[in-house]
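Undergrad: predicted model and sequence follow; I will ask about them next.
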Amino acid sequence: MNQPATSPTIKTERLLLRRFNAADAPEVSRLCDNYNLYKSTLNLPHPYPLESALEWIATHNESFTSGRMYEFAITNKESGKLYGAIGLSHQQAHRHGEIGYWIGEEYWGQGYATEAARAVLDFAFRDKDLHRVYARFFASNPASGKVMEKCGMTYEGTQKDHIFKEGRYEDLLLFGILNPNHQ
């Protein structure tokens, strides 16, 4: 699957956020086939074989083109090394979206998720003119909440025992932010 020439990229101080392509699948599979990453995410399967990565990447083009979902590879701006992924859903009727991200465990604690999330929030508000963006995370994964707080998102509530995973219920904490250009 080739990336169209018009495919948007987002540059930050250290990162290049770009569309995924099939050549990324082996590294996506390697990074995602990690139990610690699986237990901290809503939708990541475990194990995560190459076929899952290829299937996931194959859905991006249509989702991006239709404006329903924007998935970006989080990569090093200089070397191109893949660190993770960040996505923004787009509920056009309500002018809001949900942001979600994952970073490979070997890259945790280096600020990549925060840097990417700030850039995608800017994309959501400036380029897509969304009114609101929200995000959810497991109460057992407070590091994800720290990313949201660093991006200016605020706590809006807890969905008690909302997800059943690994034989137990997990609370989801909800954070959100309104477009500062709409206030």
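TA: On my side now, so go ahead.
Undergrad: all contacts plus neighbour counts: C-alpha atoms, from now on.
TA: Noted.
Undergrad: which strand or helix spans the nearest residue to H90 once chain neighbours are set aside?
TA: In space, H90 comes closest to G97 once its chain neighbours are excluded; the distance is 4.5 Å by Cα to Cα, 6 or more residues apart in numbering. Taking DSSP states H and E as the criterion, G97 maps to strand 96-103.
Undergrad: so after that strand, what's the next helix or strand?
TA: The helix or strand immediately downstream of strand 96-103 is helix 112-122, counting by DSSP H and E.
Undergrad: quick one: the strands in the protein?
TA: Counting by DSSP state E, the chain has these strands, from start to end: 10-11, 15-18, 69-76, 82-89, 96-103, 132-138, 154-165, 168-178.
Undergrad: contact partners of the second one?
TA: Going back to what we said before, that points to strand 15-18. Under the contact criterion Cα atoms under 8 Å, 6 or more residues apart in numbering, strand 15-18 has outside partners 7-11, 72-78, 80, 112, 115-116.
Undergrad: just the buried ones among the residues you listed, please.
TA: Among the contacts of strand 15-18, those buried by neighbour count (16 or more other Cα atoms under 10 Å) are 10, 72-77, 112, 115-116.
Undergrad: I'd like the residues you listed written out as TSV, with distance to L88 added.
TA: Formatted as TSV, the buried ones among the contacts of strand 15-18 follow (distance: Cα to Cα, whole Å):
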residue	distance to L88
I10	13
F72	9
A73	12
I74	13
T75	17
N76	20
K77	20
Y112	16
E115	15
A116	11
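Undergrad: closest to S66 out of the residues you listed?
TA: Taking Cα to Cα as the measure, F72 is the one of the buried ones among the contacts of strand 15-18 closest to S66, at 15.3 Å.
Undergrad: check contacts around that closest one.
TA: 17-20, 85-87.
Undergrad: A117 too?
TA: Listed by Cα under 8 Å, 6+ apart, the contact set of A117 reads 86, 99, 101, 147-148, 151.
Undergrad: which among these gets closest to D24?
TA: Distances from D24 to these, taken by Cα to Cα, are shortest for I86, at 14.3 Å.
Undergrad: how close does F64 get to E106?
TA: Distance of F64 to E106, given as Cα to Cα, to the nearest Å: 28 Å.
Undergrad: and those two? Which one has more around it.
TA: Neighbours per residue, other Cα atoms under 10 Å: of F64 and E106, the larger number sits with F64, 18 against 9.
Undergrad: right, and H60 touches A73 too?
TA: No - applying Cα atoms under 8 Å, one finds H60 not in contact with A73, separated by 11.1 Å.
Undergrad: shared neighbours of the two, anything?
TA: Taking Cα under 8 Å, 6+ apart as the contact rule, H60 and A73 both touch F20.
Undergrad: quick one: which of the contacts of F72 is most hemmed in?
TA: Busiest of the contacts of F72 [other Cα under 10 Å] is L17, holding 25 neighbours.
Undergrad: and the angle from the strand holding G97 to helix 112-122?
TA: Inter-element angle recorded for strand 96-103 and helix 112-122: 160 degrees (by axes from the mean of the first three to the mean of the last three Cα atoms, to 10 degrees).
Undergrad: what's strand 96-103 packed up against?
TA: Strand 96-103 is packed against strand 82-89, helix 112-122, strand 132-138, with contacts defined by 3 or more Cα pairs under 8 Å, 6 or more residues apart in numbering; DSSP states H and E.
Undergrad: and here's the other structure:
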Amino acid sequence: MTTANQAPILSGNGVVLRPLAEDDIPRIVEACRDPRTQKWLGSMPSPYDEDDAREWIEASRLAAAEGSKITWAVADPTTHELVGAINLFDIEPGTRAKVGYWSHPSARGTGTMTEACRIALEHAFDDLDLPTVVAHAAVENTASQHVLTANGMRRVALEPGGTTIRTGKVDAYRYERHASEATRPSTLYADDVEAHQGSKPLLPRTTLALDEGEVAVVLGRPGSGHTALALALAGRLPLSAGQVTLDGSQDPTKLQKAVALVDVPGVSEPDGSVPLRTIVGEELAMAKRKASKAAVLSWLAEEGIDAYADSTIDDVPPEARVGALARLASLRPGTRFVVVTYPERHGLHPGSWLELARSLADGGFGVLVTASAAVDLPADVHRFTIGPEEGA
């Protein structure tokens, strides 16, 4: 067993946890000035500068010396560049600790924080012999919630005023995980799936795998099976060959609950004449959230798209349209994977939908986007093809 004031270097899948260093200050400042970080971490100085970063590093070291907290830089294992931070705090030896984290914007959607949280929890249970780890996340902070749920933490209570964000105290969910509860990210797997309607091919033989907290892109020509693939992944299309599984299960009910389909033509694509505010209200109600006029306008304002509240969905700019529909889909109870079908058809630039996908993945969702074979993707994005690769 190690003691709480030790911050060992811990390695995982594509990430390393290491002690904070003075060289991290510029990246800390970048991350802590980011609007999303500032929004959810209300006790963080604003504006945030290098002196704030130095004070935080020093305070973290003092807390470590007292045995009440361990803070790691979440770093790239090759470049050692900081991509986030995670800590175990309020450590009570033999009893429990709390876990908290933030990501640098460049790491969102890479699954990095989900893996970093897994490593920190493993250290808490295996090395510090703590029986319980606790976390809090604002009710509206679904990204943080999904990092926790992807690591097996269970929502156990709603605590009024349980956390502080930039606007003040807000209600928070309390999450817990006990040492006896093992977990791993879930995997959605399509193994040589193929679908036909009579003699007509709907989906050529396709294989892909997607983990929670990961972004992947499936490439294919228009009309090559984008809609059919989405339906197959969600357990909504009979297959001629192959199988789709979630953690080894082919249960279509389980797939339908876990996989949310976004803007799929002829399936989940909204009627183009319906106002955005109506769609938001329906989705919030489906997510068992407040769906009053005030709640709808509040959600739209939070997303920065309240100017389009009365616009029909077909008149909403592509980035706002796809972003709103994807984020609303992620709120549905039980959603763990989000499939966005061919956003290029709305004229949305790949950089925009990739940023959206990464932000959702940063919250623990597995995100799959279907796109044309001509799209230019960064080298680190996992990619698959509809049908044989040469046919994409």
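TA: Looks like it came in fine. This is a predicted model, so every value here is computed, not measured.
Undergrad: where does the TM-score land?
TA: Remark: TM-score between the superposed chains equals 0.88 [TM-score structural alignment, normalised by the length of structure 1]; 176 aligned residues with a Cα RMSD of 1.9 Å.
Undergrad: that older thread, identify each buried residue in the strand holding G97 of structure 1, please.
TA: 96-103.
Undergrad: do stretch 168-178 of structure 2 as well
TA: The neighbour-count check on stretch 168-178 of structure 2 (16+ other Cα under 10 Å) flags 170-178 as buried.
Undergrad: and which of those is nearest to T207 of structure 2?
TA: Distances from T207 of structure 2 to the buried residues of stretch 168-178 of structure 2, taken by Cα to Cα, are shortest for R177, at 33.7 Å.
Undergrad: show me what the closest one aligns to in structure 1.
TA: Under the alignment (TM-score structural alignment), R177 of structure 2 maps onto I177 of structure 1.
Undergrad: just S352 of structure 2 next, same as before
TA: In structure 1, S352 of structure 2 lands on no residue (TM-score structural alignment).
Undergrad: pretty sure S352 of structure 2 sits in a helix.
TA: Yes - counting by DSSP: H, G, I helix; E, B strand; the rest coil, S352 of structure 2 is located in a helix.
Undergrad: contacts only, for it.
TA: Applying Cα under 8 Å, 6+ apart, the residues near S352 of structure 2 are E319.
Undergrad: how far away is it from R358 of structure 2?
TA: Look at S352 of structure 2 and R358 of structure 2: by Cα to Cα, they are 10 Å apart.
Undergrad: show me the strands in the stretch 151-300 of structure 2, by range?
TA: 154-165, 168-178, 187-197, 200-211, 215-219, 241-246, 259-262 (DSSP state E, counting those that start in this stretch).
Undergrad: deepest of those strands, which one?
TA: Each of the strands of the stretch 151-300 of structure 2 was scored by mean neighbour count; the highest is strand 259-262, a mean of 27, by mean count of other Cα atoms under 10 Å.
Undergrad: number of nearby residues for the closest residue in space to P105 of structure 2 that isn't next to it in sequence?
TA: Once flanking residues are discounted, P105 of structure 2 sits nearest to A31: 6.4 Å by Cα to Cα, 6+ apart. Using other Cα under 10 Å, the number of residues around A31 of structure 2 comes to 23.
Undergrad: for A324 of structure 2, same thing?
TA: 22.
Undergrad: give the aligned equivalent of it in structure 1.
TA: Counting by TM-score structural alignment, A324 of structure 2 has no partner.
Undergrad: which stretch among the strands of structure 1 comes nearest S40 of structure 1?
TA: The nearest among the strands of structure 1, by Cα to Cα, is strand 132-138 at 6.7 Å.
Undergrad: what's the mean deviation for the closest one versus structure 2?
TA: Compared with structure 2 after the fit, strand 132-138 of structure 1 shows a mean deviation of 0.6 Å (mean Cα distance after the TM-score superposition for structure 1).
Undergrad: and stretch 136-150 of structure 2, end to end?
TA: End-to-end span of stretch 136-150 of structure 2 (Cα to Cα): 15 Å.
Undergrad: and the nearest residue to F125 of structure 1 once chain neighbours are set aside, what does it touch?
TA: The spatial neighbour of F125 of structure 1 that comes closest, neighbours along the chain excluded (Cα to Cα, 6+ apart), is N179 at 5.7 Å. Applying Cα under 8 Å, 6+ apart, we find N179 of structure 1 in contact with 125, 129-133.
Undergrad: and G100 of structure 1, by the same measure?
TA: The contact partners of G100 of structure 1, taken as Cα under 8 Å, 6+ apart, are 86-88, 135-136.
Undergrad: try it again with 7 Å
TA: Shown in contact with G100 of structure 1 (Cα atoms under 7 Å, 6 or more residues apart in numbering): 86-88, 135.
Undergrad: next one: the residue lying closest to I9 of structure 2 once chain neighbours are set aside from T245 of structure 2, what distance?
TA: Excluding its sequence neighbours, the residue lying closest to I9 of structure 2 (Cα to Cα, 6+ apart) is R18, at 4.6 Å. The gap separating R18 of structure 2 from T245 of structure 2 is 36 Å, by Cα to Cα.
Undergrad: repeat for H80 of structure 2
TA: Distance from H80 of structure 2 to T245 of structure 2, by Cα to Cα: 36 Å.
Undergrad: for structure 2, what's the longest helix?
TA: Of all the segments assigned as helix in structure 2 under DSSP state H, the longest by residue count is helix 50-66.
Undergrad: what are the buried residues along that one?
TA: 52-54, 57, 60-61, 63-64.
Undergrad: can you lay out these as TSV showing distance to S330 of structure 2?
TA: Shown next, in TSV, are the buried residues of helix 50-66 of structure 2 (distance: Cα to Cα, whole Å):
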residue	distance to S330 of structure 2
D52	34
A53	33
R54	37
I57	35
S60	34
R61	37
A63	37
A64	37
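Undergrad: assess the claim that L50 of structure 1 and P26 are in contact.
TA: Yes - at 5.9 Å, L50 of structure 1 counts as touching P26 under the criterion of Cα atoms under 7 Å.
Undergrad: burial of S79 of structure 1, as a residue count?
TA: 9.
Undergrad: right, and the strands of structure 1 - which one's nearest L37 of structure 1?
TA: Smallest distance to L37 of structure 1 across those (Cα to Cα): 7.6 Å, for strand 96-103.
Undergrad: mean per-residue distance, the closest one to structure 2?
TA: Comparison of strand 96-103 of structure 1 with structure 2 after fitting gives an average deviation of 0.2 Å (mean Cα distance after the TM-score superposition for structure 1).
Undergrad: report the inter-axis angle for that strand versus strand 69-76.
TA: Interaxial angle, strand 96-103 of structure 1 versus strand 69-76 (the same axes, to 10 degrees): 30 degrees.
Undergrad: list the contacts for the residue nearest to Y189 of structure 2 when sequence neighbours are not counted?
TA: Among residues not flanking Y189 of structure 2 along the chain, A209 sits closest, at 4.4 Å (Cα to Cα, 6+ apart). For A209 of structure 2, the contact set (Cα under 7 Å, 6+ apart) comprises 187-190.
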